[in-house]
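# with the sequence up front, the predicted model follows.
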Amino acid sequence: MATKPKLYYFNGRGRMETIRWLLATAGVEFEEAEYLETRKQYEKLLQDGSLLFQQVPMVEIDGMKMVQTRAILNYIAGKHNLYGKDLKERALIDMYVEGTMDLNEIIMLYPFSSPEEKEKNFALMIQRATNRYFPVYEKVLKDHGQDFLVGNQLSRADVQVLESILMIEEYEPTALSEFPLLQAFKARISNLPTIKKFLQPGSQRRTEPDDRIVETVNKVLQL
């Protein structure tokens, strides 16, 4: 019996959340092996050589201790047929995914904003989502004319765009009001069985970061 992937990260979203999404979409059961809550836990991972570049997330999978978020995502997507059928599709998926990664970075860092920067960073997050990224995906869906962003089957691009949409909507519920194709896309992809299960209460999906998570990350990483 194959060993479940083990995830090493904080009890929050951050750079691990997209990995959780992709594993869940592929129907892969995984374990949160260790939530980092103390500097001592983090230093132990450093000392035993688990963190190649001295950073988390880290995922134990298929006999490897994988680090670097994109490398982990590429591996999972390739293994579970979520990375297109050829190099051209893979290139398109990579382009769309890089957009979501850029947007997610803004979303991820927002809770860490200082009180003075909070309002400005909130406006930037919503502005970038609705003026830079969502219009691209709306046009892709229109031009492609399929249920999915690339080809005619689910890929990691669909999963990661949905993840970004749902995170932005937590902050601005009307963010998709000008994007009818993305509204339909959201409903369609959200109802795929494994994704629908992941979106249910009690799943391994993490909640929006709160002050406690921010404090823990700052303490563990000594930011």
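Good, I have the coordinates.
# CA atoms for contacts and neighbours, from now on please.
Noted.
# quick check: buried residues in the longest helix along the chain?
In the chain, with assignment by DSSP state H, the single longest helix is helix 87-109. Using 16 or more other Cα atoms under 10 Å as the test for burial, helix 87-109 gives 89-90, 92-94, 96-97, 99-101, 103-104, 106-108.
# try this one side by side with the last:
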Amino acid sequence: MYTDGTLDLMVMITQAAFKPPKEKEESYALIVKRAKTRYFPVFEKILKDRGEDFPVGHWFSWADIQLLEAILMVEELSAPILSDLPLLQAFKTRISNIPTIQKFLQPGSQRKSPPDGRYVEVVRNVLKF
């Protein structure tokens, strides 16, 4: 359930990149608003209610990776998105400091950057839309 929620948010961000400029900016603004008012407060509450370092179980899981990636994607749209969410801030720091994840997040790693105009154009040409 938690991974599906983060995936919904991530798909919205990915799809917005392919919209015309005005619609894209409106979509990004809506995504940031939803992340701030709907998605991230739920995860803040989950962490608070569980009193654990992880939203699921007592150890690191796929849900943690998904949540971290959703946070990073939204932060690319609005850097201070977690300013009112201290448990998610701590979660992000904790998960980002796992050595293998820390290495993956370094510049030059395999982590994909947000789609730029060139990438969007290539995809449009390949998919003919």
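Good, I have the coordinates. These numbers come from a predicted model, not from an experiment.
# send over the TM-score of the superposed chains.
Remark: TM-score between the superposed chains equals 0.96 [TM-score structural alignment, normalised by the length of structure 2]; 129 aligned residues with a Cα RMSD of 0.9 Å.
# picking up where we left off before, tell me the one of the buried residues of helix 87-109 of structure 1 nearest residue 46 of structure 1?
Residue 46 of structure 1 has its nearest neighbour among the buried residues of helix 87-109 of structure 1 in residue 108, at 23.7 Å by Cα to Cα.
# okay, and the helix or strand containing residue 17 of structure 1 goes to which residues in structure 2?
In the assignment (DSSP states H and E), residue 17 of structure 1 maps to helix 17-25. Aligned by TM-score structural alignment, helix 17-25 of structure 1 falls on no residue of structure 2.
# and stretch 41-52 of structure 1, by the same measure?
Using TM-score structural alignment, stretch 41-52 of structure 1 finds no match anywhere in structure 2.
# give the buried residues for the following helix or strand past the helix holding residue 17 of structure 1.
Counting by DSSP H and E, the element after helix 17-25 of structure 1 in chain order, helix or strand, is strand 31-35. Neighbour counts over strand 31-35 of structure 1 (16+ other Cα under 10 Å) mark residue 32 as buried.
# show me what strand 31-35 of structure 1 is packed up against.
strand 6-9 (3 or more Cα pairs under 8 Å, 6 or more residues apart in numbering; DSSP states H and E).
# rewinding a little: ok, the buried residues of helix 87-109 of structure 1 vs residue 43 of structure 1, which is closest?
residue 108 (23.5 Å).
# about what we covered before: ok, residues contacting the helix holding residue 17 of structure 1?
Applying Cα atoms under 8 Å, 6 or more residues apart in numbering, the external contacts of helix 17-25 of structure 1 come out as 29-30, 69, 72-73, 76-77, 156, 159-160, 163, 194-195, 198, 204-206.
# give me the buried entries from those.
30, 69, 72-73, 76-77, 156, 159-160, 163, 194-195, 198, 204-205.
# please state the offset of the helix holding residue 17 of structure 1 from the chain centre?
Offset of helix 17-25 of structure 1 from its chain centre (Cα atoms, centre = their mean, to the nearest Å): 7 Å.
# just the helices in structure 2 please.
Going by DSSP H, structure 2 shows helices at 2-16, 21-34, 40-50, 62-75, 86-96, 99-104, 117-127.
# export those to a markdown table and tack on distance to residue 56 of structure 2?
Formatted as a markdown table, the helices of structure 2 follow (distance: least, Cα to Cα, whole Å):
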| stretch | distance to residue 56 of structure 2 |
| --- | --- |
| helix 2-16 | 8 |
| helix 21-34 | 22 |
| helix 40-50 | 9 |
| helix 62-75 | 7 |
| helix 86-96 | 13 |
| helix 99-104 | 18 |
| helix 117-127 | 35 |
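# tell me the most buried of those helices?
Most buried of the helices of structure 2, by mean neighbour count (mean count of other Cα atoms under 10 Å): helix 62-75, with a mean of 19.
# that helix aligns to what range in structure 1?
The alignment of helix 62-75 of structure 2 onto structure 1 (TM-score structural alignment) covers residues 156-169.
# mean deviation, the matching stretch versus structure 2?
Superposed on structure 2, stretch 156-169 of structure 1 shows a mean distance of 0.5 Å to its aligned residues (mean Cα distance after the TM-score superposition for structure 1).
# other residues contacting that stretch?
18, 21-22, 25, 77, 82-83, 93-94, 96-97, 100, 103-104, 107, 126, 129, 148-150, 175-176, 186, 189-190, 208.
# farthest-apart pair in the buried ones among the contacts of helix 17-25 of structure 1, please.
69 and 194 (21.6 Å).
# do you know how far the alignment partner in structure 1 of residue 13 of structure 2 is from residue 116 of structure 1?
Aligning on TM-score structural alignment places residue 13 of structure 2 opposite residue 107 in structure 1. For residue 107 of structure 1, the distance to residue 116 of structure 1 (Cα to Cα, to the nearest Å) stands at 17 Å.
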